[in-house]
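J.: pasting the structure only:
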């Protein structure tokens, strides 16, 4: 159980970091949000991949490519809605 959690943290950090490198612009998020970005992106990538291939199978993680694509989508949405509102204040 502990190794699963550690694996998700490391996987989320790597995927989140790659997504941040692919999306242009400066992302003012720390390490914890980068990990969350990677984990949420992986679940979103699994959901989208499931819808495109065999239909909805529930929420499950995707592989590396699906996770990165999902994390890029999450980061773009984050930058558009959440980070944009902080910049105006």
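T.: Yep, that arrived. In this text, all values refer to a predicted model and were calculated from it rather than measured experimentally.
J.: please make it C-alpha for all contacts and neighbour counts, starting now.
T.: OK.
J.: and the longest helix along the chain, which residues are buried?
T.: Counting residues, the longest helix in the chain under DSSP state H turns out to be helix 31-53. Under the neighbour-count criterion of 16 or more other CA atoms under 10 Å, helix 31-53 has 34-50 buried.
J.: alright, now check it against this:
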């Protein structure tokens, strides 16, 4: 799947990750959207790495799951990193 597709998936996956992990994020909605995009890209890379040569291709449920997983991982990491600095 192409880079632009992972960005679109990331936007949607970021919104779902925010729904799964509600609460106030340190950076607001714009940072959460950017984390979602990065999470979609990260999830695409992670899925392609796990599945090897077949990779994650096209718009499929599995591609979407990997984008959400990547977004959740980055959102959790972001909250742990920046919420600990506030305290």
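T.: Looks like it arrived, so ask away. Predicted, not measured: the structure shown is a model, and the values here were computed from it.
J.: contacting residues around residue 43 of the second structure?
T.: 66, 67, 68, 69, 70, 71 (CA atoms under 8 Å, 6 or more residues apart in numbering).
J.: which residue in the first structure lines up with it?
T.: Superposed on the first structure with TM-score structural alignment, residue 43 of the second structure falls opposite residue 45.
J.: ok, its match to residue 84 of the first structure distance?
T.: Distance, residue 45 of the first structure to residue 84 of the first structure, by CA to CA, to the nearest Å: 24 Å.
J.: equivalent analysis for residue 65 of the first structure, please.
T.: As judged by CA to CA, residue 65 of the first structure and residue 84 of the first structure stand 27 Å apart.
J.: before we move on, what about residue 49 of the first structure?
T.: 28 Å.
J.: next one: residue 72 of the first structure
T.: Counting by CA to CA - residue 72 of the first structure and residue 84 of the first structure are separated by 16 Å.
J.: same deal with residue 34 of the first structure?
T.: Distance, residue 34 of the first structure to residue 84 of the first structure, using CA to CA: 17 Å.
J.: check residue 27 of the first structure too.
T.: Distance of residue 27 of the first structure to residue 84 of the first structure, computed by CA to CA: 11 Å.
J.: leaving out chain neighbours, which residue sits closest to residue 37 of the second structure?
T.: Closest residue to residue 37 of the second structure apart from its sequence neighbours, by CA to CA, 6 or more residues apart in numbering: residue 10 at 4.0 Å.
J.: name the element that neighbour belongs to?
T.: Secondary structure from DSSP states H and E places residue 10 of the second structure in helix 3-20.
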